[in-house]
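Undergrad: Here's my sequence, what's the structure:
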Amino acid sequence: MSDFVLSAPQGANKKKRIVGRGSSSGRGTTAGKGNKGQQSRSGGKTYVGFEGGQMPLYRRIAHRGFSNYPFKKEYSVVNVSLLEEKYSDGESVNKETLVAKGLISKVDSLVKILGTGDLTKKLTVDVDKVSASAKAKIEKAGGSVKEASETKAN
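TA: Below you'll find the predicted structure:
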């Protein structure tokens, strides 16, 4: 019967440390916070980037210029060789069909057709952008190209 006595391993259960409860507790007076200073005070916090009163780095460095990052556009790229592989003759290439065939992940992403590979099928292409070489290949195969920038005025 003594085989089933369960006990926690040594050191697993520790007594909770209670601070600031008188000098005889061993953690009285300053309660482990050292002597005086900002960290010992209630509500004594500093903000991110605080350098002890020295002029912080983010204020020492000049902030000038312009970044285009918030306005940049990322295009999902599809090559002509993939259109040759996935589409049959006479089909229409647009965002919905590209998503359905697994060439792009989302309908609301911007799409650009690039000219790598050959095209023999007649396709109607209606996407955001088409490179000059891709346009030439599509039109040479008897297809037509309609870019989104032509349909809506910028």
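
Undergrad: Every contact and neighbour count from this point should use C-alpha atoms.
TA: Fine.

Undergrad: Just say helix, strand or coil for the closest residue to residue 103 other than its chain neighbours.
TA: Using C-alpha to C-alpha, 6 or more residues apart in numbering and skipping residues adjacent in sequence, the residue nearest residue 103 is residue 78, 7.1 Å away. Recorded secondary structure, residue 78: strand (DSSP: H, G, I helix; E, B strand; the rest coil).

Undergrad: Ok, residue 85 next?
TA: Secondary structure assignment for residue 85 (three-state DSSP): helix.

Undergrad: Quick check: it vs residue 117, distance?
TA: 10 Å (C-alpha to C-alpha, to the nearest Å).

Undergrad: same deal with residue 148?
TA: Applying C-alpha to C-alpha to residue 148 and residue 117 gives a distance of 23 Å.

Undergrad: distance between stretch 44-56 and the chain's centre?
TA: Taking C-alpha atoms, centre = their mean, to the nearest Å, one finds the center of stretch 44-56 at 30 Å from the center of the full chain.

Undergrad: where exactly do the strands run in the protein?
TA: 75-79, 92-93, 110-114, 124-127, 129-130, 144-147 (DSSP state E).

Undergrad: now what about the first one, what contacts it?
TA: Translated: strand 75-79. Here strand 75-79 makes contact (C-alpha atoms under 8 Å, 6 or more residues apart in numbering) with 103-104, 109-117.

Undergrad: The structure of the following sequence is requested for comparison with the preceding one:
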Amino acid sequence: MQLNTIKPAAGAKHAKRRVGRGIGSGLGKTAGRGHKGQKSRAGGYHKVGFEGGQMPLQRRLPKRGFKSASLKFNAEISLTDLQRLEAAEVDLLTLKQAGLVPELAKVVKVIKSGELSRAVSLKGIGATAGAKAAIEAAGGSLAD
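TA: Below you'll find the model as predicted:
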């Protein structure tokens, strides 16, 4: 096969619709634009969201809500996840390798959900007050 012999598959390409080329084409006279009105005229069209002077929808509705773009860098794990993890020392890299937090995560926090019965040492991972108490009660420690 050479570059000069390559062709698109049969039926993949078709002729562009040529409007305003006579009555026989089916798209003559008004060329599919209907009769009169702004949309039928050359250069006559309105901007996106324009409703003919009526207050547009995006301005009628109240401004509400906000979703921080930094949320994707935060993650949380439960005490149950820590229990399942075999490592005695847990840091961000360990959690990423285990697939417990996304690769994008920069800040991880342990929440008090489930049980922890073995000592786990956390490095560079935050914890809620309840989770911290549970980790220390199991003989673990937290280091920032």
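
Undergrad: re the thing from before, biggest separation within the contacts of strand 75-79 of structure 1, which pair?
TA: The span of the contacts of strand 75-79 of structure 1, defined through C-alpha to C-alpha, is set by 109 and 117 at 22.9 Å.

Undergrad: for the strands of structure 1, which one ends up most surrounded?
TA: Stretch with highest mean neighbour count among these: strand 129-130 (a mean of 22; mean count of other C-alpha atoms under 10 Å).

Undergrad: What helices and strands are in contact with that strand?
TA: Applying 3 or more C-alpha pairs under 8 Å, 6 or more residues apart in numbering; DSSP states H and E, we find strand 129-130 of structure 1 packed against strand 110-114, strand 144-147.

Undergrad: Quick check: which of these is nearest to residue 124 of structure 1?
TA: Of these, nearest to residue 124 of structure 1 by C-alpha to C-alpha is strand 144-147, at 4.9 Å.

Undergrad: Could you point out the longest helix of structure 1?
TA: helix 132-140 (DSSP state H).

Undergrad: In structure 2, point out the residues matching it.
TA: On the basis of TM-score structural alignment, helix 132-140 of structure 1 is assigned to residues 129-137 in structure 2.

Undergrad: once the two are aligned, what's the mean deviation for that stretch against structure 1?
TA: Here the mean offset of stretch 129-137 of structure 2 against structure 1 after fitting is 1.3 Å, by mean C-alpha distance after the TM-score superposition for structure 1.

Undergrad: give the contact list for the closest residue to residue 58 of structure 1 other than its chain neighbours.
TA: Nearest-residue entry for residue 58 of structure 1: residue 49, 7.7 Å, with adjacent residues in sequence omitted and distances by C-alpha to C-alpha, 6+ apart. If you count contacts by C-alpha under 8 Å, 6+ apart, residue 49 of structure 1 has them with 56-58.

Undergrad: rerun that using 10 Å as the cut-off
TA: 55-59 (C-alpha atoms under 10 Å, 6 or more residues apart in numbering).

Undergrad: Kindly report the same for residue 120 of structure 1.
TA: Contact analysis of residue 120 of structure 1 by C-alpha under 10 Å, 6+ apart lists 80-81, 83-84, 88-89, 137-138, 140-143.

Undergrad: Taking these, please make a ChimeraX selection of just the buried ones.
TA: One line in ChimeraX is enough to select the buried ones among the contacts of residue 120 of structure 1; burial here means 16 or more other C-alpha atoms under 10 Å:
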select :80,81,83,84,137,138,143
